[in-house]
Structure formats: structure tokens, C-alpha cells
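Visitor: structure for this input, please:
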Amino acid sequence: MDPLVLQNRLGHNFKDATLLQQALTHRSHSSLHNERLEFLGDSILNCVVASLLFDRYNKIDEGDLSRLRANLVKQQSLYEIAQRLDLSQFLRLGEGELKSGGFRRPSILADTLEALFGAIFLDAGFNAARDVIRSLYIPILDTVDPKTLGKDAKTLLQEYLQGKKIPLPQYNVVATHGAAHNQEFEIECLVPKLEIQVFGTGPSRP
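Guide: The predicted structure follows:
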């Protein structure tokens, strides 16, 4: 596909087209691949997202800011952005990765997106990379709840009950399955005051 399409989606036209090509090149394709650009882009991404969160949420403390940033820059979040850009159409993969469906692999797409951020930085400086990252992340920030993003279900339930001054849940192991090194636990969760009884399974005890 025409790389100009991707540049339009990113909102950045490369002066040095070789940087764009390198950012899209997986190590399975050639020796001039995108891993060093990915390293650079990862740091820029963390910096820009931290700045966005700092400016937007002036009443949130450091711990919650760190939780938000970690969830926004994790592989799944980058993968979802890469999908919206249809980034898989532009990847340069070796034959083996092509055959094994590497263009669909979340890790490859997430790493390539970070490499693009690094390439934009080298092509036009920090402000250009910042502007691209902001354009991709501001729509996400407009839709997330900073109080709940990245918190697990157990924490959310406990915070809800504490806010309503209801005693914390009771957890009981009702069954254990699998070998000792790979056990799965069936757990009962009770909130007597609300007459709630639910069951779930997982690899660890609550």
C-alpha cells in the first residue's frame, strides 16, 4: 500500500523516506530493521503520555498517574491504535512471518507503532512526534474514566463497597483443578448485605 496513505493518517509527511521504511521493517525482513527506533519511540511515547496526563488530570496523584500511563502505553493499547491506522497493510515482514500471520500479531504491530514515533522524532524533532502522539491519544483520553482505567475487578468492587460503607466481600475457594504447578482455582465471592453470590476461576487465590 502507498506509504503516503499512512503518513496522512499519522499527520506527518517524512522528509527522509528511509526512516519511514526502516520503522515499518521487522527484523525478519532485513538487517536494517526497526528495533532501535522502537527503543527510541517507547521513551518518547512515555514522556508525551505522561505530559498529557499531567496537564489533563491536575487532581490525580502520582500513583494513579503512573497506573493510567502504564495502561495507555501497554501493548494492547498500542495494538488497538495500530489497528485503527490499518498499520498491518504497511509492514515489511520476512517470508516466515508473513506465512505465520505476523502482520496480525499484537506485539509486532505495537512495536512498529513505537518505531514510527521514534522515526518521526529523528525526521522532524520532538514537537512533531509529540503532535502525532497527542492526535492519537487525545480521542482515547476523551473516552476513558481515569478512576477505573487499569484497575482489576477485585479492586473496583472493594472501592465501590467502601464508598457505600458496605463490608468487604468474602472469598472462598470452592474447588481446585489441575496439576500442582498449573492450578486453577474456583472462587466464590459473597457480599451478604447485597445478597450477591458469584463464582469465578483464575490461576491464583484472592
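Visitor: only C-alpha atoms from now on, for both contacts and neighbour counts.
Guide: Will do.
Visitor: so which residues of this protein form helices?
Guide: 3-10, 17-23, 35-56, 62-72, 75-84, 95-99, 106-124, 126-141, 153-163 (DSSP state H).
Visitor: out of these, nearest to C189?
Guide: helix 153-163 (9.9 Å; Cα to Cα).
Visitor: could I get the buried residue list for the closest one?
Guide: L161 (16 or more other Cα atoms under 10 Å).
Visitor: and it, what does it pack onto?
Guide: Contact here means 3 or more Cα pairs under 8 Å, 6 or more residues apart in numbering; DSSP states H and E; on that basis helix 153-163 packs against no helix or strand.
Visitor: quick one: that helix to chain centroid distance?
Guide: When distances are taken as Cα atoms, centre = their mean, to the nearest Å, helix 153-163 is centred 24 Å away from the chain's centroid.
Visitor: do stretch 111-128 as well
Guide: Counting by Cα atoms, centre = their mean, stretch 111-128 comes out at 17 Å from the chain centroid.
Visitor: that stretch: which residues count as buried?
Guide: Neighbour counts over stretch 111-128 (16+ other Cα under 10 Å) mark 111-123, 128 as buried.
Visitor: and stretch 143-150, by the same measure?
Guide: Applying 16+ other Cα under 10 Å to stretch 143-150 flags 146, 149-150 as buried.
Visitor: let's see this one next to it:
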Amino acid sequence: MQNILSEKRKQELLHLAADLGVEFRDLSLLQQALTHTSYANESKVSIVHNERLEFLGDAVLELASSTYLFKRFPKMPEGQLTKTRAGIVCSATLARLAANLHLGEYLLLGHGEELGGGRTRQTNLEDTFEAVIGAVYLDQGWDTARDYVLRQLEPEFSRISHGEALKDYKTILQERVYQREGQNIAYELLAENGPDHDKTFVFQVRITGKVMGRGTGHSKKEAEQQAARMALEKMTEKGQGAG
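Guide: Below you'll find the model as predicted:
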């Protein structure tokens, strides 16, 4: 099975590769990384989708970020290393990075997925980001893949390097809200999608009844953290304690 490239598609992928800073030897790997399962399922010919590359890219991403943190912070204990890595490579961050690279614009999607907003769906963007890493690794090897990952994550690493330790957004939000008497926080599960081995949760957070944030993640905790983060950002923009 092979993903055949038209001349137009080849030029699109070359443009994307230039933006990624990677000179692919085999553009079909990048094509595969951008092929959603819905597109493969609707195709009349057998083509390869990106799930296997996503699996590989996830492993490369974890090793590259873990190695960086291990070497950059020699005194950081194991528990904090794990927590910091989890904060850096969370679903929301990877989706945001994918959006910054405009990966959604290059995705090959099935008709229903296209109509359902698949190009901007967080899980699709996150999965594609990881699949591209997998493609870079297979095409260029470890050194180039590692450098690519570190280049993409540089803003997140910089934040940690400048002393902005990984924040427990739920705790910070709770502390800020409870500074004002009579206020309260409530987290609500809005959606739970996907198979048991790959679920996605959507939560929103209310502060004294008012919706202040929404978050998505592969665990309830991650989704709640992202909702709390959004709430804190809104509160900061408004220059107020909570609501």
C-alpha cells in the first residue's frame, strides 16, 4: 500500500516541509502523516493512514523531551520531571503547535470528518503533530527528529528555563477564587468521546455559576486543568480576582 502523490500535492508537501525545516527524502511519509483514518476508510483504493506514525511519533516525542529535561535540569527530581514533561506535551499544547504549523490545512479527511470540523479538531491536530514527528524520524533518523521536536517545543522549554515551573492550574484557580468570600468553583463534564483506550474528555469550569473556561484532554484531570487555565487567562485579561 502506498499513498500516491499528484504533482499538485507534491508541491503542497514540499511547501509544508520547508515550513517544518525538514528536507524529506520520501515525501510519501509526510503524506501518510497527514492522512486521517476517515480519508483512508472512504478511499476506493487501499492507502495508509497516520495512526501507526502517530504511535511512533509519540514515543520519539516522549524520549526527546525527557532527554532534554533530564540534561537541562540535573537537580530536578523524578516526580517533577514527569510532571513537567506531562505539562509540556499535553494535548492542548500539541494541538496549538500543530495549528501554528497549519497542519490542519494539509490534512486529508473523509467527507463526514471534513464537514464536522475535523481540520480544527484538537484530537486530530494533536495526532497529526505526533504523526509528522514519526515521519521525520523514519525519513531522517533520530538526530533530526530530536532536533525537530526540540525546535517545536522551544517556547515551552524556555518558559520552564525562565523559572516558570509547571503550574497546577486548578490549585491556582481555587486559591484566587476563594480569596473572595461567597465564590465557588464547579467542574462539569460536557463530553466523553472515543474508544476506551483513546478517550477524549471535555470539561468546563464555572465560577459562582458563570462559565469561565473549557478544556479538552485524554484524561479528566488534563481536561479540568485546561479549563482552569482558560479561566485564569480570562481573569487575568479582565484584571479581576474571579468573575
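Visitor: give me the TM-score for this pair.
Guide: Aligned and superposed, the two chains score 0.75 in TM-score terms (TM-score structural alignment, normalised by the length of the first structure); 171 aligned residues with a Cα RMSD of 2.3 Å.
Visitor: hang on, the earlier thing: need the buried residues of stretch 111-128 of the first structure in JSON lines (columns: distance to L78 of the first structure).
Guide: Below are those laid out as JSON lines (distance: Cα to Cα, whole Å):
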{"residue": "D111", "distance to L78 of the first structure": "8"}
{"residue": "T112", "distance to L78 of the first structure": "9"}
{"residue": "L113", "distance to L78 of the first structure": "7"}
{"residue": "E114", "distance to L78 of the first structure": "8"}
{"residue": "A115", "distance to L78 of the first structure": "11"}
{"residue": "L116", "distance to L78 of the first structure": "12"}
{"residue": "F117", "distance to L78 of the first structure": "12"}
{"residue": "G118", "distance to L78 of the first structure": "14"}
{"residue": "A119", "distance to L78 of the first structure": "16"}
{"residue": "I120", "distance to L78 of the first structure": "16"}
{"residue": "F121", "distance to L78 of the first structure": "18"}
{"residue": "L122", "distance to L78 of the first structure": "20"}
{"residue": "D123", "distance to L78 of the first structure": "21"}
{"residue": "A128", "distance to L78 of the first structure": "19"}
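Visitor: that older thread, export the buried residues of stretch 143-150 of the first structure as a markdown table, with columns for distance to A50 of the first structure.
Guide: Shown next, in a markdown table, are those (distance: Cα to Cα, whole Å):
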| residue | distance to A50 of the first structure |
| --- | --- |
| P146 | 13 |
| L149 | 15 |
| G150 | 15 |
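Visitor: between those residues, which is nearest G202 of the first structure?
Guide: Out of those, the member with the shortest distance to G202 of the first structure (by Cα to Cα) is G150, at 18.1 Å.
Visitor: excluding covalently adjacent residues, which one is nearest to that closest one?
Guide: N71 (5.8 Å; Cα to Cα, 6 or more residues apart in numbering).
Visitor: N100 of the second structure versus the counterpart of the one you found in the second structure, what's the distance?
Guide: Using TM-score structural alignment, the equivalent of N71 of the first structure in the second structure is G87. To N100 of the second structure, G87 of the second structure is 18 Å away according to Cα to Cα, to the nearest Å.
Visitor: of these two, who's got more company?
Guide: Using other Cα atoms under 10 Å as the criterion, G87 of the second structure and N100 rank with G87 on top: 19 against 11.
Visitor: rewinding a little: so which of the buried residues of stretch 143-150 of the first structure is the closest to L37 of the first structure?
Guide: Among these, and counting by Cα to Cα, the member closest to L37 of the first structure is G150, at 27.2 Å.
Visitor: quick one: contacts for the closest one?
Guide: Counting by Cα atoms under 8 Å, 6 or more residues apart in numbering, G150 of the first structure touches 67-68, 71.
Visitor: want to throw the residues you listed into TSV with distance to D2 of the first structure?
Guide: Output for the contacts of G150 of the first structure, formatted as TSV (distance: Cα to Cα, whole Å):
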residue	distance to D2 of the first structure
R67	37
L68	35
N71	32
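Visitor: and which of those residues is nearest L32 of the first structure?
Guide: Closest to L32 of the first structure, out of all of these and judged by Cα to Cα, is N71, at 30.2 Å.
Visitor: can you tell me the centre-most residue of the second structure?
Guide: L94 (2.1 Å; Cα atoms, centre = their mean).
Visitor: I figured that residue hits F129, correct?
Guide: Yes - contact criterion Cα atoms under 8 Å: L94 of the second structure and F129 qualify, at 6.6 Å.
Visitor: wait, isn't the match of N71 of the first structure in contact with E164?
Guide: No - in this structure, G87 of the second structure is not within contact of E164 by Cα under 8 Å, at 11.8 Å.
Visitor: ok, V211 of the second structure touching F203?
Guide: No - counting by Cα under 8 Å, V211 of the second structure stays clear of F203, with 10.6 Å between them.
Visitor: these two: which is more packed in?
Guide: F203 (24 against 17).
Visitor: so what's the more buried one up against?
Guide: If you count contacts by Cα under 8 Å, 6+ apart, then F203 of the second structure has 187-191, 214-216, 220, 223-224, 227 around it.
Visitor: ok, and the closest non-adjacent residue to it?
Guide: L189 (4.5 Å).
Visitor: ok but the one you found is inside a strand, no?
Guide: Yes - checked against DSSP: H, G, I helix; E, B strand; the rest coil, L189 of the second structure lies within a strand.
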